[in-house]
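> Requesting a structural model of the entry that follows:
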Amino acid sequence: MSADRVTTPFNARSTASDVVAGVDLTGQRAIVTGASSGIGVETARALAAAGAEVTLAVRNGEAGERTAKDIQATTGQLVRVVPLDLSDQGSVAAFVTAWKDPLHILVNNAGVSATPEMRTPEGWELQFATNHLGHFALTTGLHRALAAAGRARVVSLSSIAHVQAPIVFEDINFHERPYDRLLAYGESKTATALFAVEANRRWAGDGITVNAANPGAVTTNLGRHLTEEDYAQLPEYDFKNPEQGAATSVLLAAWPQLEGIGGRYFEDCNQAARHTAETPLSGVADHAIDPAAAERLWQVSLDLLADAPRG
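The predicted structure follows:
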């Protein structure tokens, strides 16, 4: 492991089960959001297989229950299902209020992508509201539970889509700009990367480490809003299966050798290098790990939540 850029024995083809081989999470509690489909399922499965008590925080309760039964059948571990709609601040608040235990692992996996222009009741653009603000409210709301664990890890899922989309702080919610659904998605994923930078800075003293994970290109229902025209414009990604897509999240959540390492952006199970024109499908852009932007986004997020009407 380099002192500067963290490297591991794993790579783009490693699976979530590869990463947790030999890892014992017995007695640890984990929450995985959006765990009823795609890489969330395999993230939860790997954590359960390592012995963690896993809670699936999902919008679709029926899908969550099916997933829980599947994971229980393959791991022998009891898996809980709790409703959570990240676009609904009332749902986030209810989840936080109901959680009473120390929390060792939080994987902010849920997300929406390339949606038509849609807004929450607060007037927030849906992708930013779901992917960033919902998880921001959830994680800050669970801070006490994370601190109570003694050593806790938070994983914030980002995407290579961030590289073309620094946050436009003057118009985060596309009230002035023409709506661009791919750009809005990219900005939301820049936000999730910046969240890891600032949360880790604030909370490392509480024993909480926070990192961002780019799972890579994975064929899941996250892309359900993409058209054939959209796909034609996308680069030639080397697609992963869901087990491979979950590996980086699981590494950050569970690999013992990452103890105490935070505020970083990982892809393909290693800390990402700087994004350059020569590496268009990999790396992390400077604007997604900029400490000043991270601090500014934290305050903007607090202000948006504070100004939201109470239902």
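
> can we go C-alpha only for contacts and neighbour counts from here?
Will do.

> Next SSE downstream of the helix ranked longest in the chain?
Using DSSP state H to define each element, the chain has its longest helix at helix 181-203. On the C-terminal side of helix 181-203, the closest following helix or strand by DSSP states H and E is strand 208-214.

> State the next helix or strand along the chain beyond that next one.
Sequence-wise, the next helix or strand downstream of strand 208-214 (DSSP H and E) is helix 228-233.

> List the contacts of the one helix or strand residue 301 maps to.
Element membership for residue 301 (DSSP H and E) is helix 291-307. For helix 291-307, contacts defined as Cα atoms under 8 Å, 6 or more residues apart in numbering pick out 133, 136-137, 191, 194-195, 197-198, 287.

> and for comparison, fold this next one:
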Amino acid sequence: MSRITTRFNATSTADDVTEGLDLSGRRAVVTGAASGIGLETARSLARAGAEVTLAVRRPDNAQEAARDIRATTGNDAVHLQPLDLADQKSVAAFTTGWAGPLDLLINNAGVMALPELTRTPEGWEAQFAVNHLGHFALALGLHEALASAPGARIVSVSSSGHHGSPVIFEDIHYSERPYDPWSAYGQSKTANSLFTVEATRRWADDGIIANAVMPGGIMTGLQRHLPAELRAQWEQIPTNKTPQQGAATSLVAAVAPEFASVGGRYLEDGGEAAVLENDAETDGVHGVRRWALDPEAAERLWETSAQSLRAGRGASI
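Sure, this is the predicted structure:
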């Protein structure tokens, strides 16, 4: 099976991807859209005419972002809604409050490399809770809205960080093993990719397609928990992208015709990434580990995640 390519590449911008498209009448939700690649993803969708909801943890702090998008795109259909992915009550409030069809769900928000083990009230490790379980609950809650829109797509923002770890099902939340910020981040990003594999399998008959993306190296608020020395090193990487470039692959997965009916793939630099064996040598940036596309792991993750949500609601929500 040949990899899917498009006319876009590592230097393409989100505006390049949406140029010439008319997304009038289409509705999109972008999580974590107050800054960084989420902001630019939302901006390019709005510029193409979509109605865009910025799902953000602190709406008051995102007012300027929303005003900026409206001003730079001429699109007034840009809305703010509170969404704290670490809080299942907040996720439930967002999904129950949504009305009507939803064409695009861009699961963009995330946290990286929390230096100390942090748990949600349910006892979930925070990176897994925010990056995966929060978005999983969001997608489940919006399933009906997605199914009612023709050709709905879900985009899950993963990362080359997934190279750091598969999902360790025996101890996802670090109850027994020592906590490591990077392995925790890695398994959450693997989970982002596995979600799209199983979502496509379960929901393709509902007209819903899901794909994962690696945006590339972009310095944003995501790196706020990094040690200052490491952050300074990352800032000097010559292949770093601008936020507009970082948002491009999300837009390819969201609107490019090549991925209109193909899901469960992992994209980078505007096209489908090469699949790497789990023990293969890698530059740590390019390619997708086979463990992040494994259908058996994807199904197990879905069932494990659904069980976690049920248990969490019973215990603390």
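
> what two of the contacts of helix 291-307 of structure 1 have the greatest distance between them?
Using Cα to Cα, the contacts of helix 291-307 of structure 1 span at most 22.3 Å, a distance reached by 137 and 287.

> Test my guess that residue 206 of structure 1 contacts residue 147.
Yes. Applying Cα atoms under 8 Å as the test, residue 206 of structure 1 and residue 147 come out as touching, 5.5 Å apart.

> Looking at the two, which one has more neighbours?
Under the criterion of other Cα atoms under 10 Å, the comparison of residue 206 of structure 1 against residue 147 puts residue 147 first, with 20 against 17.

> The more buried one belongs to a helix?
Yes. Assignment of residue 147 of structure 1 by DSSP: H, G, I helix; E, B strand; the rest coil places it within a helix.

> Just give me the mean distance for the helix holding residue 301 of structure 1 relative to structure 2.
Taking mean Cα distance after the TM-score superposition for structure 1, the mean distance separating helix 291-307 of structure 1 from the aligned residues in structure 2 is 0.3 Å.

> That helix corresponds to what range in structure 2?
Per TM-score structural alignment, the counterpart of helix 291-307 of structure 1 in structure 2 is residues 295-311.

> which parts of that stretch are buried?
Applying a neighbour-count criterion of 16 or more other Cα atoms under 10 Å, the buried positions in stretch 295-311 of structure 2 are 295, 297-299, 301-302, 305-306, 309.

> now the strands for structure 1?
With DSSP state E as the criterion, structure 1 has strands at 29-33, 53-58, 79-83, 105-108, 152-157, 208-214, 265-267, 270-271.

> okay if I get those strands as TSV plus distance to residue 20 of structure 1 and mean neighbour count?
Listed next are those as TSV, based on distance: least, Cα to Cα, whole Å; neighbours: other Cα atoms under 10 Å:
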stretch	distance to residue 20 of structure 1	mean neighbour count
strand 29-33	14	24
strand 53-58	15	24
strand 79-83	18	19
strand 105-108	14	28
strand 152-157	15	28
strand 208-214	16	30
strand 265-267	17	27
strand 270-271	15	22
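
> Now tabulate those in TSV and tack on distance to residue 120 of structure 1.
Below are the strands of structure 1 laid out as TSV (distance: least, Cα to Cα, whole Å):
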stretch	distance to residue 120 of structure 1
strand 29-33	19
strand 53-58	18
strand 79-83	18
strand 105-108	19
strand 152-157	21
strand 208-214	25
strand 265-267	29
strand 270-271	34
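
> any idea which residue sits dead centre in structure 1?
Taking Cα atoms, centre = their mean, the centroid of structure 1 lies closest to residue 157, which sits 2.7 Å from it.

> Name all residues that make contact with the residue nearest to that residue when sequence neighbours are not counted.
Ranked by Cα to Cα, 6 or more residues apart in numbering and with sequence neighbours excluded, the top spatial neighbour of residue 157 of structure 1 is residue 213, at 4.8 Å. In this structure, residue 213 of structure 1 makes contact with 155-159, 193, 248-249, 252, 265-267, judged by Cα under 8 Å, 6+ apart.
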